[in-house]
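Trainee: structure here, sequence nowhere to be found:
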């Protein structure tokens, strides 16, 4: 595929906003999966890592991470030299990319500046192809860099980057890319509607089912433990979970609930817990790394994914934590939002309820706690679903196949 040199394969370049990022385990899993499959990678970031806590698996990544300077004043000499080199090497290509960028105004000019820096780096690193995660800022920078470097580029689309993007910008980004992959069928349909001629393929995220395994589960606790993991933001619906917990408490059902995550709704959720006097039942645990989250999966009785579509249109795709919980054999209660029904088949491998419905969520949780045999059967079926449809190595063949098809075409890079 990318092995165009007889002795040293040219690497696949991957552009992300930040790496590593605690909440973006799907990027980490993709990078590790591609490296396990033998692809040499170069990783580029648009912003420095901001999480003090990191997953231990980050240490397994072999690719060197290179940061793209954010502003001209951060590296004026490097920007000037790299852009001058690109202009001298391919003046018409450079001027065409500049003209297109300027049409987009300020964001286009910034993307052109950073894209030029990245293009020169791609040439120095002998990259064969550029793949960018998120169809917002990284897509703009990747589009410029690919043109200036004479490469094809592709995109991975996820959630917020799709549903909060200006329609015209989203259409342009999809059209500029050789292809786009996305993690749910719901996303694929939305992207295809935005640009019917674009090449868009569904590629489910995959997880390591040997790491997330029922063998790690501990004996059931005397008091059932609910678990939810995710950023503390509107689309996660964690206020609905807290209200459901209040109903369970009023019904005299014994339980505890751990919520793992961080974000802008921390204070509001703490206030809601206090308002309903749930301090002895519901805990906000903050940031945890993967071994710590694995411990929570091992101790949990039921996993809850109460996602919703936020007021601004933001939504989940298929949360990786949902797949992790299923792989661990946990019974799951989730909501009918976005790509979640592509995973959960009610009554077979989990329970689905409407979003923003604390009563329905509480009733579903209570039913699972009251019928542990049924809950265990759902957990076993949930793991089987992950093994069949969400294996990381198998799902990455979609991306590899698209790359192989593209680069088997004569002049594939030059055409884009």
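Mentor: Noted; the coordinates are in hand. What you see is a predicted model, and the numbers here were worked out from it, not measured in a lab.

Trainee: C-alpha from now on. contacts and neighbour counts both.
Mentor: OK.

Trainee: distance check, residue 22 against residue 257.
Mentor: According to CA to CA, to the nearest Å, residue 22 and residue 257 sit 22 Å apart.

Trainee: more crowded one of those two?
Mentor: Between residue 22 and residue 257, counting by other CA atoms under 10 Å, residue 257 is the more crowded of the two (24 against 21).

Trainee: off-centre distance for the helix or strand that one falls within?
Mentor: Per DSSP states H and E: residue 257 is located in strand 256-260. Centroid separation for strand 256-260 versus its chain: 22 Å, with CA atoms, centre = their mean, to the nearest Å.

Trainee: for the stretch 251-400 of the chain, what spans make up the strands?
Mentor: 256-260, 282-286, 302-305, 332-335, 351-353 (DSSP state E, counting those that start in this stretch).

Trainee: with distance to residue 317 as extra columns, can I get the ones you listed in JSON lines?
Mentor: Listed next are the strands of the stretch 251-400 of the chain as JSON lines, based on distance: least, CA to CA, whole Å:
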{"stretch": "strand 256-260", "distance to residue 317": "19"}
{"stretch": "strand 282-286", "distance to residue 317": "22"}
{"stretch": "strand 302-305", "distance to residue 317": "12"}
{"stretch": "strand 332-335", "distance to residue 317": "12"}
{"stretch": "strand 351-353", "distance to residue 317": "15"}
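
Trainee: what about versus this one:
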């Protein structure tokens, strides 16, 4: 079976789930990667063939796109040169299906898929299914036209079915959450009674991650509880603001910037609590089900997060982790404090968390289900 996998960019550190899906395809599925950028190739090696698209930078291309009527450009999806480049490739390769990651990428390749009568599979991951994006009527109409044509729609969280309003297409909608390699994400350091408790955040420092508020909460905790540390992994638009807040106190807060998956795994192994203060941002950006949460759970780290998007799909509050309402700093502080002062709770909750991942969120389950979708086309 021949599949074309389309994403504007492969393989950013924040999108390791796409690499895992590509690397985990069964032997009878041959995938060509179609995209504008291919990053971190040494970290994420693949043997897949690739078709690299060109950014529309040259003067001729820009001029042609300016004079084309918008109705024609909307029907093309890509800029002029890439449109014909992709069309030529698809006509020659004759793939059995195209799998587009993110709704906006599905929108771009949908015109060619329809023109050439190629089945289209679209995976939604979070921001592409956010209410704010869907407030844009042009985007919403494009999604509905694309979904109507698509052979399969994959969502990582049940809430996306509601935000996308796709219940009428439930016969071709598949809920496939991200999966973790539990053999890779396994801790070998004993946790329990320690002199210092380390809390770890790993994720981009963007509004939906709530890092500035997390730092404020930690500063309050440090006034009550000594020997605690907060490690922040990730970079992004809120990094400098977060550092400025941290500088206003003497709390032990360390910023490590973006890190490789191996480094993140190491810090998870050495930490005692994982925290992700997720919320819907002002522009409507939302999570799906953050992969970092599943990785932490697999490492037997108790997770403190929020009742946001797909997170409650993995975490049951008080059982295998703790959840606070979005933007409720007092509730987040209370849940973190409970885990900081209770060694036994941290250990037991971490074990239940790993059991949850092993039973419901493994990489093998994810890849098997995606392969089933491919074969159903």
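Mentor: Noted; the coordinates are in hand. Predicted model only: the values in this text are computed from it and were never measured.

Trainee: superpose the two chains and report the TM-score.
Mentor: In this superposition the chains share a TM-score of 0.89, using TM-score structural alignment, normalised by the length of the second structure; 364 aligned residues with a CA RMSD of 2.4 Å.

Trainee: that older thread, how about the strands of the stretch 251-400 of the first structure, which one is nearest residue 175 of the first structure?
Mentor: strand 332-335 (32.6 Å; CA to CA).

Trainee: re earlier: which part of the second structure matches the strand holding residue 257 of the first structure?
Mentor: Under TM-score structural alignment, the counterpart of strand 256-260 of the first structure in the second structure spans residues 229-233.

Trainee: give me the mean distance between the matching stretch and the first structure.
Mentor: Averaged over the aligned pairs, stretch 229-233 of the second structure sits 0.7 Å from the first structure after superposition, using mean CA distance after the TM-score superposition for the first structure.

Trainee: hang on, the earlier thing: so which of the strands of the stretch 251-400 of the first structure is nearest residue 67 of the first structure?
Mentor: The nearest among the strands of the stretch 251-400 of the first structure, by CA to CA, is strand 282-286 at 27.6 Å.

Trainee: mean shift between the closest one and the second structure?
Mentor: Mean deviation for strand 282-286 of the first structure: 1.2 Å (mean CA distance after the TM-score superposition for the first structure).

Trainee: so that strand matches what in the second structure?
Mentor: Counting by TM-score structural alignment, strand 282-286 of the first structure sits on residues 253-257 of the second structure.

Trainee: show me what contacts residue 315 of the first structure?
Mentor: 159-160, 163, 235-236, 307-309, 337-338 (CA atoms under 8 Å, 6 or more residues apart in numbering).

Trainee: most surrounded residue in those?
Mentor: residue 307 (29 neighbours).

Trainee: how many neighbouring residues does the equivalent of residue 174 of the second structure over in the first structure have?
Mentor: Under the alignment (TM-score structural alignment), residue 174 of the second structure pairs with residue 201 of the first structure. The number of residues packed near residue 201 of the first structure is 22, by other CA under 10 Å.

Trainee: how far away is the residue of the second structure most remote from its centre from residue 80 of the second structure?
Mentor: In the second structure, residue 67 marks the outermost C-alpha relative to the chain mean, sitting 36.7 Å out by CA atoms, centre = their mean. From residue 67 of the second structure over to residue 80 of the second structure the distance is 11 Å, taken as CA to CA.

Trainee: neighbours of residue 240 of the second structure, how many?
Mentor: 13.

Trainee: and if you look at residue 64 of the second structure?
Mentor: 12.

Trainee: same check, this time on residue 45 of the first structure
Mentor: The tally of other residues near residue 45 of the first structure (other CA under 10 Å) stands at 22.

Trainee: hang on, it packs against residue 16?
Mentor: Yes: counting by CA atoms under 8 Å, residue 45 of the first structure touches residue 16, with 5.1 Å between them.

Trainee: and residue 365 of the first structure? What does it align with in the second structure?
Mentor: Per TM-score structural alignment, residue 365 of the first structure is aligned with residue 336.

Trainee: excluding chain neighbours, what is closest to that match?
Mentor: residue 304 (6.8 Å; CA to CA, 6 or more residues apart in numbering).

Trainee: trace that neighbour over to the first structure, please.
Mentor: Match for residue 304 of the second structure (TM-score structural alignment): residue 333.

Trainee: residue contacts, that match?
Mentor: Neighbours of residue 333 of the first structure in contact, by CA under 8 Å, 6+ apart: 302-306, 350-353, 361, 364-365.

Trainee: adding distance to residue 119 of the first structure and neighbour count, write those residues out as TSV.
Mentor: Formatted as TSV, the contacts of residue 333 of the first structure follow (distance: CA to CA, whole Å; neighbours: other CA atoms under 10 Å):
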residue	distance to residue 119 of the first structure	neighbour count
302	48	25
303	44	26
304	44	24
305	41	26
306	42	26
350	46	26
351	48	23
352	46	23
353	47	20
361	50	28
364	52	19
365	52	24
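
Trainee: what does the strand holding residue 257 of the first structure contact?
Mentor: Contacts for strand 256-260 of the first structure (CA under 8 Å, 6+ apart): 223-231, 245, 280-288, 293.

Trainee: does residue 218 of the first structure touch residue 298 like I think?
Mentor: Yes: counting by CA under 8 Å, residue 218 of the first structure touches residue 298, with 5.5 Å between them.

Trainee: so what does residue 291 of the second structure match up with in the first structure?
Mentor: Going residue by residue (TM-score structural alignment), residue 291 of the second structure aligns to residue 320.

Trainee: what's the neighbour count on that match?
Mentor: Using other CA under 10 Å, residue 320 of the first structure has 20 other residues around it.

Trainee: go on, residue 147 of the second structure?
Mentor: Using other CA under 10 Å, the number of residues around residue 147 of the second structure comes to 24.

Trainee: now do the one 5 residues further on
Mentor: Counted by other CA under 10 Å, the residues lying close to residue 152 of the second structure total 23.
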